[in-house]
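Novice: sequence plus the predicted model coming up.
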Amino acid sequence: MPDQLDANRTVLVVEDDPVIRLNIADYLRTCGFRVVEASSAAEAIQIMQSDEAQVELVFSEVQLPGDIDGLGLSHWLRLNKPGFPLIFTSAYAVAIEAEAVINERRPFIAKPYDDQQVVHRIRSVLKVL
């Protein structure tokens, strides 16, 4: 169900699994969000450095391929865009990872997640802004 408040809000979905990324991106679009997609943290950083993207929130997998994972992306955001909202997700919420996410002080949604839960969390984070 689209929300008029979401129509101009852009979410960057960072997920290396193309099926999962496509599913949540399509659902977010159905709910009225503009969505930009990235398959790695490095790609997400390139998007964030672009003035064209106008991203307002990042929804990112913790475990990503390449030299930078989701925690590295969070660190980059903290240094380059302080206070920028990021919501983590992962199917591998082992104790060490969970502690790292908590230390980053970022919201976390465990996989498999309900798409409506993701939208609710995104809306609640964006309302604060």
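Specialist: Sure thing, it's come through. Numbering: from 1, shown residues only.
Novice: going by C-alpha atoms from here, please, whenever you check contacts or count neighbours.
Specialist: Noted.
Novice: tell me where this structure has helices.
Specialist: Applying DSSP state H to the chain gives helices spanning 18-30, 41-49, 70-80, 95-104, 115-128.
Novice: comparison target below:
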Amino acid sequence: MNEIRSAPALDDAVLLVDGDIVSRHAIAGYLRHCGYRVVEAFDTNEAMKALGYPSLVIDVIVCDVGAGGDMSGFELACWVRRHRPGIEVRLAASPQGAARTAAGLCEVGPHLHRPYEPQSVADEIRSLRAARDRA
């Protein structure tokens, strides 16, 4: 794993949706170390449940395109864009997965390439916050 670049507590909340428990825990731990609040979801059903809690504010969703559940990660991203437009979404996909959904990715924004390093996820979230702060 890359050297951890420490950051001040950012207080942004990240919903991390990934069925791979090892990958999810590694990324969640790294993001927590960087100062983010992290909510973990195994699949899109758990993600939708988390999004339904009125007291839970989510700023960014990082979701595997192939996440299990009643909808795919791509469908979750589309739902969030329509119903919760204040939440930034970053999909994670293998190059093959990204190719299969390339047309739709334009609707939901940039994506992360799998396998990804925790540092790349933190860097992407940091850049989202910087863009939001500039706006």
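Specialist: Sure, I can see it. A quick note: this is a predicted structure, and the numbers were derived from the prediction, not measured.
Novice: Serialize the helices of the first structure to a markdown table and add fields for mean neighbour count.
Specialist: Converted to a markdown table, those look like this (neighbours: other Cα atoms under 10 Å):
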| stretch | mean neighbour count |
| --- | --- |
| helix 18-30 | 16 |
| helix 41-49 | 18 |
| helix 70-80 | 18 |
| helix 95-104 | 13 |
| helix 115-128 | 14 |
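Novice: so can I have TSV of those showing distance to Glu56 of the first structure?
Specialist: Shown next, in TSV, are the helices of the first structure (distance: least, Cα to Cα, whole Å):
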stretch	distance to Glu56 of the first structure
helix 18-30	14
helix 41-49	10
helix 70-80	12
helix 95-104	18
helix 115-128	8
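Novice: Ile96 of the first structure -> the second structure?
Specialist: By TM-score structural alignment, Ile96 of the first structure lines up with Arg100 in the second structure.
Novice: excluding covalently adjacent residues, which one is nearest to the corresponding residue of the second structure for Met48 of the first structure?
Specialist: Alignment note (TM-score structural alignment): Met48 of the first structure maps to Leu51 of the second structure. Closest residue to Leu51 of the second structure apart from its sequence neighbours, by Cα to Cα, 6 or more residues apart in numbering: Ile58 at 7.5 Å.
Novice: swap in Asp20 of the second structure?
Specialist: Phe42 (7.7 Å).
Novice: hang on, isn't the one you found packed against Val22?
Specialist: No: in this structure Phe42 of the second structure lies outside contact range of Val22 using Cα atoms under 8 Å: 11.2 Å.
Novice: which residue, other than its chain neighbours, is closest to the counterpart of His75 of the first structure in the second structure?
Specialist: In the second structure, the residue matched to His75 of the first structure (TM-score structural alignment) is Cys78. If the residues on either side of it in the chain are set aside, Cys78 of the second structure comes closest to Val108, at 6.2 Å by Cα to Cα, 6+ apart.
Novice: check Ala9 of the second structure too.
Specialist: Spatial nearest neighbour of Ala9 of the second structure, excluding adjacent residues (Cα to Cα, 6+ apart): Gly35 at 4.2 Å.
Novice: tell me the contacts of the aligned partner of that neighbour in the first structure?
Specialist: Residue pairing (TM-score structural alignment): Gly35 of the second structure is matched to Gly32 of the first structure. Contact partners of Gly32 of the first structure, counting by Cα atoms under 8 Å, 6 or more residues apart in numbering, are 1-4, 6-7.
Novice: next up, the contacts around the residue nearest to the spatial centre of the first structure.
Specialist: Closest to where the C-alpha atoms of the first structure average out (Cα atoms, centre = their mean) is Phe59, at 0.8 Å. Residues near Phe59 of the first structure by Cα under 8 Å, 6+ apart: 11-14, 86-89.
Novice: list only buried entries from those residues.
Specialist: Neighbour counting by 16 or more other Cα atoms under 10 Å classes 11-14, 86-89 among the contacts of Phe59 of the first structure as buried.
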